[in-house]
Each structure stands twice: as structure tokens, then as C-alpha cells.
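A.B. asks: turn this into a structure:
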Amino acid sequence: MPAPAPPGALDDSPAARRREQRGWYFYDWANSAFYTTVISVFLGPYLIPVAKTAACAQDFPGMAADRCVAGFDQLAIDNPGLGYVDVLGADIRPAAYFGLIMTVAVLLQIVFLPIVGALADHIGRKREMLGGFAYIGALATMGLYFVEGDRYMLGGVLFVVANLAYGSSVVVYDSFLPQISTAAERDTVSSRGWAIGYLGGGLLLALNLVLYLQHESLGLAEGMAVRISMMSAGLWWAVFTIVPLLRLRNRPAPAHESTALRSVGGSFRQLGRTLAELRRYPLTLLFLVAYLVYNDGVQTVIGNSAAFASEALKLDKTVQISAILMVQFVAFFGALLLGRLAVAFGTKRTVLASLVVWTAIVVMAMFVGERQALQFYLMAFAIAIVLGGTQALSRSLFSQVIPKGREAEYFSLLQISDKGSAFIGSLTVTVALQLTNSYRIAIVSMIVFFVVGFVLLALINLPKAIRAAGNEVPERI
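C.D. replies: Here you go, the predicted structure:
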């Protein structure tokens, strides 16, 4: 029988860890609703017409709002210089507005998340920080219910706040993993959280699909159904965050800095030292660059898929939501499939093959016909097959080319890049839309990211990179 923990000490028995782990899983269940319901499905296709309504009221005041929004693209072509909305003094096309706020949100994460991580490590009050960021994000998400008419700026501000809080909360959430699991448990615990997140996000999206399909029989306008769906993601996030807050426990913070401000400065100095040290591992640096390039393309395609379906393909939200639902569940099995292929043919070859599929997907986007739901479903299915596997296998490869004993330090680079992922991609889409007003061209522009990423990854001598990092080369890589 194990000895009782000393007074004041945390119980670190297997039973206590399992209790925390079960609570930890629920935060992935809670926050995945925001990404799936708001970012992946509803906000882009909803916010763009809101911005168009504002542009119509400004530039075409004599025309009925519904008629103006329906024919907005042609009106903008026929009236050069009109059809823009004001964003802090800049004229932005409504079609580019969602890409713009996504770019701003991602840029703020790149700047802010290292500070969040430094403060969490310094003060040790991770549970309180997790709850604070979670509820800021949840309240901002619930506030999207009030975005209607021409309130495009309100929608943009609320989304930026919610997205920044979401990223900040995930940084704190991830930092609990090594505290609540042993090295032997970590893969299992992390994988379960990931899987439960897919289930939580998919379940709420399924409920919102029912609401959207039945909105007329329920006496709701389409816009009201969308607003309720977005609000439900915030409510889901807030309610289920209670579980990890009750289960997770703070640990004593190490006394490595005298003040929180110095801790923040120290985090940036350490990041700088790690980046400088990468010069000793040029192939590791090349892999990191390759990953950043093609992962930028992956995240941008996913982030703009709903808006592409709405604006370029003229598909209704029922098709969009059901496609995202399919992706939620097929992606899990796709990751398992690519894992098996990696065992059979090698991880590098499998990732390179997945990038060929991604390239084919964005080329396919140019030829998908308007209102051709089956073609869109086929494209979504192809995305689902390679989505999870591309990222999971890339992380596996990265773990092979970093020095032992420095894993957390080097993986922090990958974490920051993931949180700031799609910045250049989002900017590329925004510029393409600003110049062409075509979502097809904007999505096809992502081919550059997959081709460049493929070439960079193909150039890497992985066995040499693994040996340079001091690791043993696996039998098949």
C-alpha cells in the first residue's frame, strides 16, 4: 500500500493522475467547438455578407439590401471604386474582410503567446489562467450572436479577441500535459485528448446542423440560426471548461526569475538562443522551414474552406456543415491510414505523397462547378484523408532531428509556429482576393506552399539530419 503524501504535497499517485487526465481531456472537448463551429463553418460565410450589407448601405443606398448583397460581386465590377468597407481607414473588399481579420488574429497570437507561456511558467497559477482565457474567449464567442445587419467591425473585433484567448488557453492547457502524465503515459494521454476534441467539436456541429436544417420549421430566420449556432459554441466552451477547472491542480512554480516581467524577457531571450543554436543543425532548420511552409498551406485551406464553398461554389450552409462533419470523423481514420503507410513505405515518402495530394486538391478547387455538392464532398473527403496524417507524421519526423534533452525547447518552436500558422497563407489569400475578388484563384494560390514545402522536404537527407542531432536512425524513415 503506497505511503500517504506528506501534508501540503500534491498527491501524484496513478489514481490522482488519472483524475486530472480525465478533467484535462474535457478542455479539448470544450474548446474544439469554437474552432469547428465558428472558424471552420459559420463565421466566414456569415461575416462576408454582413460586410457586403455595410458596403451596400454606403455605396448603393437606393437599392434593397437583400438585392444588393445578392448581386454585390457584379455591382462591384460595374462600379469600380465602390463596394469597399472601411477598416481603420483602409478600403477593404468584403470578400477579403474575413481573411484580413484572420491574419490580424494570427499575427497577434505570434506576438502574444510566448508572453502567455512565460507568465504561466513564472506564476504557476495555470488553472486560473486557463479559466481566465477560456471565459474571455467563450464570452467573445457568445457575443457573435449580436453581429447582424452591418456590424462587420463588431464581428471582427469579437473574433480577434476570441481567437487570441483560444490560442492563449491552449498554450496553458498544453503545459499541463507533462505535469499530469509520466513519460510512458504521455502519448496515450495526448492522443486521447486529441480524439475527444474531434468528438466534442463534431457533436456540437451535428446539433447545429439539425438546427440549421430545421430553422424554418422552428420559426427562425437563416441568419438567426447561424447566430445561435455561433453563440452555442461559446456556451459549450464555457460550460465544459468547468470540468478541467475542477480537476486540474497548480504546481509550485520554479524560482528561475525574480519578477514576472523578467520571466517574459527571459522567454524571448531563450527563444533567441534556441534559434541561434539551430545553425549547428542546418538540416533540422531546413526541415522546420519546410514544415512551416506546407503547414501554412494546410491551415489556410482549412480556414478558408467554408468561405470558398459559400463564395465561389455558391453552396448552402447545409452542404458546408455536413462536409465539415465528414472531415471531423474521416480525418481520424485518415491519420491512422497514413501512419500505416509510413510503417510500410517510410515516413518521409508518406509526407511527400500527402503533399502531392494537397497540391491536387487545390488544383481541383479551380474546376469544381458552382452548386456541385458531390464534387465538393469528394474534395473534402480527400482533405480528410491527408489532414491529420500530414501533421502527425511531420511532428514525428521533427522529433527525430532534434537533440536529446532539449525536446521541450525545440518543440516550443513548433508550438509557436502552429499557433501562428497560416499567417502568410491568410495574407496571401487576402491579397489575392483584394486583387482578383476570386476565391478560386485565392485557394489555388496555395499550390505555391505545397510545391515549395515538397521541394524543401525532398532535399533533406534525413538520416544525416538524425545522426547530426545525436539520435539513432530508425530502420525505416
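A.B. asks: can we go C-alpha only for contacts and neighbour counts from here?
C.D. replies: Will do.
A.B. asks: go ahead and confirm Ala51 touches Gly156.
C.D. replies: No - Ala51 is beyond contact range of Gly156, at 10.1 Å (criterion: CA atoms under 8 Å).
A.B. asks: so which of the two has more stuff around it?
C.D. replies: Ala51 (30 against 23; other CA atoms under 10 Å).
A.B. asks: helices of the stretch 1-150 of the chain, residue ranges please.
C.D. replies: 14-33, 43-59, 65-70, 72-78, 94-123, 126-143 (DSSP state H, counting those that start in this stretch).
A.B. asks: try the stretch 351-477 of the chain
C.D. replies: 373-400, 407-419, 423-436, 439-444, 447-459, 462-468.
A.B. asks: could you dump the ones you listed to TSV with distance to Ser310 and mean neighbour count?
C.D. replies: Shown next, in TSV, are those (distance: least, CA to CA, whole Å; neighbours: other CA atoms under 10 Å):
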stretch	distance to Ser310	mean neighbour count
helix 373-400	11	19
helix 407-419	26	16
helix 423-436	14	21
helix 439-444	10	23
helix 447-459	21	19
helix 462-468	41	18
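A.B. asks: Asp91: which of those is closest?
C.D. replies: Judged by CA to CA, the one of the helices of the stretch 351-477 of the chain that comes nearest to Asp91 is helix 423-436, at 9.9 Å.
A.B. asks: now that closest one: how far from the chain's centre is it?
C.D. replies: 18 Å (CA atoms, centre = their mean, to the nearest Å).
A.B. asks: helices or strands up against that helix?
C.D. replies: With contacts taken as 3 or more CA pairs under 8 Å, 6 or more residues apart in numbering; DSSP states H and E, helix 423-436 sits against helix 94-123, helix 282-311, helix 439-444.
A.B. asks: between that helix and helix 407-419, how many degrees?
C.D. replies: 10 degrees (axes from the mean of the first three to the mean of the last three CA atoms, to 10 degrees).
A.B. asks: second input sequence below; structure requested for side-by-side comparison:
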Amino acid sequence: MQKNNPSIINAWCMYDWANSVHALVIVSSIFPVYFSATALSISGTPNIHFFGLEIKSSILFSYTVSVSFLITALIIPLCTAIADFTGKKKRFMKFFCYLGATSCMLLYFFTKDTLILSVFLFALSLIGWSGSIVFYDSYLPEIATEENYDRYSARGFSMGYLGSVILLLFNLSMVLFPQFYGITEKALPARISFFTVGLWWILFAQIPFHYLPSQHIKREKNGRWLLNGFTELKKVYFQLKDQPYLAKFLSAFFIYTMGLRTVMYVATIFGASELKLPSQSLIITVLLIQLVGIAGSFAFASLSARIGNIYALMVGVTIWIFICTGAYFTTEAMEFYIVACAVGLVMGGIQSLSRATYSKLIPENTQDTASFFSFYDVSEKLAIVIGTFIYGTVEYLTGSMRNSILALLLIFVVGLILLSRIPSQKVYQYELDRNGN
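C.D. replies: This is a model prediction of the structure:
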């Protein structure tokens, strides 16, 4: 297959356009605000009963994210094994896509009376989103050459930001001006928003599903073929001994992703529960983050071209340290908006750059990119599990989200230290050339 085919690259980027509405509407904006307003006790407090346990709604939100990504980390190796032996990687990408999108549409029925079911649907939407991303990411080395990884990865994230902003603007208009749509029920605009996410996701996913190449190579089954996904992860793990820079990068990536992705999942809950900001302000803030994020993705791609991927990532993680410091002292709405703009600047940039950096550090001529990206995505999922669990647990033990932010700050500091152990990609390439590789 010819790499860098414009039609295939554009179709690949369209999956970011399709699925990013979940990250924006469900994870970051309307759903967390609606969840905070709906997951209340009879007396109106955030302490609710969930399967007989009394738990604060914000902690339940964090733990739901943790459990969802733990499940994903456990089942993805099984799915990649089946995909390898059947040659049907795209079908698994479709399955997870439809699982996540359908769960979003069913959140239309989220009310106080359906809280427990809705928590499970939220979890399934996360599993569907994260599961499909594993197979989506693994296409990048198959359809593009290394010198284009940064650019195409940034393009995908930017397409995701743009598409999700368009849908959020429509949903936001329903929330702010329901009378324009003939809506009189206060909660209905948010519930319609959840349905539109699933519909948008399914419709635009048909473009990459049509253009992305299908696997035709099947492996012969052995006695334990179903466990092959875990075997492949083990093989990748042992290969890291011969790839010291890749191993160091994954260690740093695992740590700073704990902080980065946790912030993405709990920022709106923090604004709603800790700062008591109105829902409209929170949703507009998330919209602002997305717009800044478009520029941020390309800015970090440009920065990496100048100083190398690792140094650009170090700049991003340093900014995250300042963000956590600022968030800890934030008490006013304007301060929250300033912090949010900083989040938008580095959020997408670091994610796209991390994906591109990993693609570059994978050993050359690697045929089984799915195994390497399965390892990458499982690492990311476990980082989210640990990060959101730490955040929720610190809040549970101390009673304050601000102390959870201090824990995230420490995580970013450790991530920066680990990144500093890795030379820039230019130094790395020089050593490869010097050794004749």
C-alpha cells in the first residue's frame, strides 16, 4: 500500500473528527455539568447512594473513569489477538465505535431515576471510545512515513477539535436558548446533546471505515492464540531492553499522562463542584479550550520541528506544572478561565506529539505495529486508571479537590524528570547513524 495517500490520510483524520465529540461533550463539558446537577440526594447534597454505598458524586465520576479504562486495558489484548488471527482489525474498530456511540445515544434517558444505569452507559461510552482509539492509532505507521507523523497526528487532533466545536456550538445553542427550538423542559437540551454525540460519531466514522485499508493477512492459530495479545505485549516489553530511548519515553509518557488525562476528565467537575461556576460558563470555557487547542496542536508540531520532540514535550509538561499550581490557588471565575486557556494550549499538542514521538521510536521495519500500539494504548489506559483513582482517593481522604490537584502537580514533576533523561531526537538519530543503524 502506498503511504501518504492524501485520500487515506484525510479519511484517517476524519475519525478524530467523528469521535472527538465524545471527549468534548460527554467527558469535558455538558455531561459532567449535567451529572453534577442530577447526581444528587433527595436533600440536594452531592452525597448519593450507589449500590448501597454513600459516595460523593464527583468521586463516583472519577472512579467510573478509572474502572472503564481498567476494563479497556484488560480486554484490548484479547481483541488485538483476535484481530491479528482473523485479519479484521477494522471490524474491531467498528465494534468499539458503535458500542461507544450507542451508549451516548442511550444517555438521552439519563434522569435521577436512571442514575445507576446512566453511570454504566457512561462507562460503556468510555470503553467504546478508548477501545476504538487503539486500532485507530495503529494505522498511522501503516499509512504514513515517519517524517509526516508529527504533521498528520496534529492534523487529526485539530480536525477533532474543529468537529467537536461545531457540534458543541449547536448543543450550546440548545442549552442557552431552548425556546428557539420549542423546548420547555429544562433538562432536555443536555439529553438531546448526548444523543447527537452518538449520531455524529457513527455518521462521520463511515468515512474512515470506507477508506482505511482492511487487513488481509491472517496468522495461523496455535493452542493459546486467544492469549496472544498478552503474549505480544510481553514481547514488546522485553524488546524495550534493546530500545532504551523507547523504554525511557514510555516511562515518562505513562507518568505525565496520569496527570494530563486526569485533568481532562475532572476539570469541569472541579469548576462545578469546587468553584460553583454556572453551567453556561463551564461549557463556554470548554469551547474556548477547544479553540485554543487547535492552535496548540500545530504550535507544538512546529516547536518539535525546531527543537525536537522530547524538548517540545518537556516544554509542555512544564506548562502543565504551572497550570496545576495556578489551579490550586484559583478561587475566581476569571482565574479559572485563564487556567483553562493554558490547558487548551498544551492539551492537544502534547497528545498529538506523544503519539508521533512513539511512532518515531518504534524500531524501523516493524511489521506488527498493532502490538506496539496496543502496548502504548494499554499503558495510556492504565495511566488514566491510576491518575483518576489517585485524584478521587485524595479527595475522598482529605475532602478537597485542591489536594488532588497537588497530587497531579507532583505527577507532572516526576514526568518532567523522566523526560529529561532522554536526548532530543536529533541526538538520537546521530547515535543511530554513528552506529551504522
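A.B. asks: just give the TM-score of the two.
C.D. replies: After superposition, the two chains reach a TM-score (TM-score structural alignment, normalised by the length of the second structure) of 0.87; 431 aligned residues with a CA RMSD of 3.1 Å.
A.B. asks: returning to that earlier point: got JSON lines for the helices and strands packed on helix 423-436 of the first structure, with distance to Leu261 of the first structure too?
C.D. replies: Formatted as JSON lines, these follow (distance: least, CA to CA, whole Å):
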{"stretch": "helix 94-123", "distance to Leu261 of the first structure": "8"}
{"stretch": "helix 282-311", "distance to Leu261 of the first structure": "29"}
{"stretch": "helix 439-444", "distance to Leu261 of the first structure": "41"}
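A.B. asks: nearest to Phe454 of the first structure, of those?
C.D. replies: That would be helix 282-311 among those, by CA to CA, at 7.5 Å.
A.B. asks: how close does that closest one sit to the second structure?
C.D. replies: In the superposition with the second structure, the average deviation recorded for helix 282-311 of the first structure is 1.5 Å (mean CA distance after the TM-score superposition for the first structure).
A.B. asks: just say helix, strand or coil for the residue nearest to Pro423 of the second structure when sequence neighbours are not counted.
C.D. replies: Closest residue in space to Pro423 of the second structure, ignoring its immediate chain neighbours: Ile310 at 7.2 Å, by CA to CA, 6 or more residues apart in numbering. With DSSP: H, G, I helix; E, B strand; the rest coil as the basis, Ile310 of the second structure sits in helix.
A.B. asks: still on that earlier bit, for Tyr84 of the first structure, find the nearest of the helices and strands packed on helix 423-436 of the first structure.
C.D. replies: Going by CA to CA, the one of those nearest Tyr84 of the first structure is helix 94-123, 6.3 Å.
A.B. asks: now that closest one on the second structure. Mean distance?
C.D. replies: Helix 94-123 of the first structure sits 1.3 Å off on average (mean CA distance after the TM-score superposition for the first structure).
A.B. asks: what range in the second structure does that helix sit on?
C.D. replies: Using TM-score structural alignment, helix 94-123 of the first structure corresponds to residues 57-86 of the second structure.
A.B. asks: contacting residues around the equivalent of Gly156 of the first structure over in the second structure?
C.D. replies: Taking TM-score structural alignment, Gly156 of the first structure has Val119 as its aligned residue in the second structure. Listed by CA atoms under 8 Å, 6 or more residues apart in numbering, the contact set of Val119 of the second structure reads Thr64.
A.B. asks: and Phe411 of the first structure, by the same measure?
C.D. replies: Contacts of Phe411 of the first structure by CA under 8 Å, 6+ apart: none found.
A.B. asks: then Thr330 of the second structure?
C.D. replies: With CA under 8 Å, 6+ apart, Thr330 of the second structure has these contacts: Phe336.
A.B. asks: looking at the alignment, what corresponds to it in the first structure?
C.D. replies: Checking TM-score structural alignment: Thr330 of the second structure goes with Val368.
A.B. asks: swap in Ala267 of the second structure?
C.D. replies: Ala267 of the second structure maps onto Ser305 in the first structure, by TM-score structural alignment.
A.B. asks: so that match sits against Ser40, correct?
C.D. replies: Yes - if you go by CA under 8 Å, Ser305 of the first structure and Ser40 touch, sitting 7.2 Å apart.
A.B. asks: can you find the partner of Tyr34 of the second structure in the first structure?
C.D. replies: Aligned partner of Tyr34 of the second structure by TM-score structural alignment: Tyr46.
A.B. asks: neighbours of its match, how many?
C.D. replies: 23.
A.B. asks: distance of it relative to Gln270 of the first structure?
C.D. replies: 42 Å (CA to CA, to the nearest Å).
A.B. asks: what range does stretch 190-203 of the second structure cover in the first structure?
C.D. replies: The aligned range for stretch 190-203 of the second structure is 226-239, by TM-score structural alignment.
A.B. asks: hang on, the earlier thing: what's the neighbour count on the match of Ala267 of the second structure?
C.D. replies: 23.
A.B. asks: pull the contacting residues for it.
C.D. replies: By CA under 8 Å, 6+ apart, the residues touching Ser305 of the first structure are Ser40.
A.B. asks: again, but for Leu162 of the second structure
C.D. replies: 17, 290-291, 294.
A.B. asks: dump these into JSON lines; add distance to Asn10 of the second structure as well.
C.D. replies: Shown next, in JSON lines, are these (distance: CA to CA, whole Å):
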{"residue": "Trp17", "distance to Asn10 of the second structure": "10"}
{"residue": "Gln290", "distance to Asn10 of the second structure": "20"}
{"residue": "Leu291", "distance to Asn10 of the second structure": "21"}
{"residue": "Ile294", "distance to Asn10 of the second structure": "17"}
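A.B. asks: most neighbours of all these, which one?
C.D. replies: Of the contacts of Leu162 of the second structure, with other CA under 10 Å as the count, Gln290 tops at 27 neighbours.
A.B. asks: any idea what Ser169 of the first structure aligns with in the second structure?
C.D. replies: In the second structure, Ser169 of the first structure lands on Ser132 (TM-score structural alignment).
A.B. asks: how big is the offset of the host helix or strand of its match relative to the first structure?
C.D. replies: Using DSSP states H and E, Ser132 of the second structure sits within helix 115-137. Here the mean offset of helix 115-137 of the second structure against the first structure after fitting is 1.7 Å, by mean CA distance after the TM-score superposition for the first structure.
A.B. asks: average offset between whichever helix or strand comes after that helix and the first structure?
C.D. replies: Downstream of helix 115-137 of the second structure, the first helix or strand assigned by DSSP H and E is helix 140-143. When the first structure is superposed, helix 140-143 of the second structure averages 4.9 Å from its matched positions, counting by mean CA distance after the TM-score superposition for the first structure.
A.B. asks: which other residues reach helix 140-143 of the second structure?
C.D. replies: Contacts of helix 140-143 of the second structure (CA under 8 Å, 6+ apart): 1-5, 8-9, 149, 359, 369.
A.B. asks: so which bits of the helix or strand just after it are buried?
C.D. replies: Toward the C-terminus, helix 140-143 of the second structure is succeeded by helix 149-176 as the next helix or strand (DSSP H and E). For helix 149-176 of the second structure, a neighbour-count test (16 or more other CA atoms under 10 Å) marks 149-165, 167-168, 171-172, 174-175 as buried.
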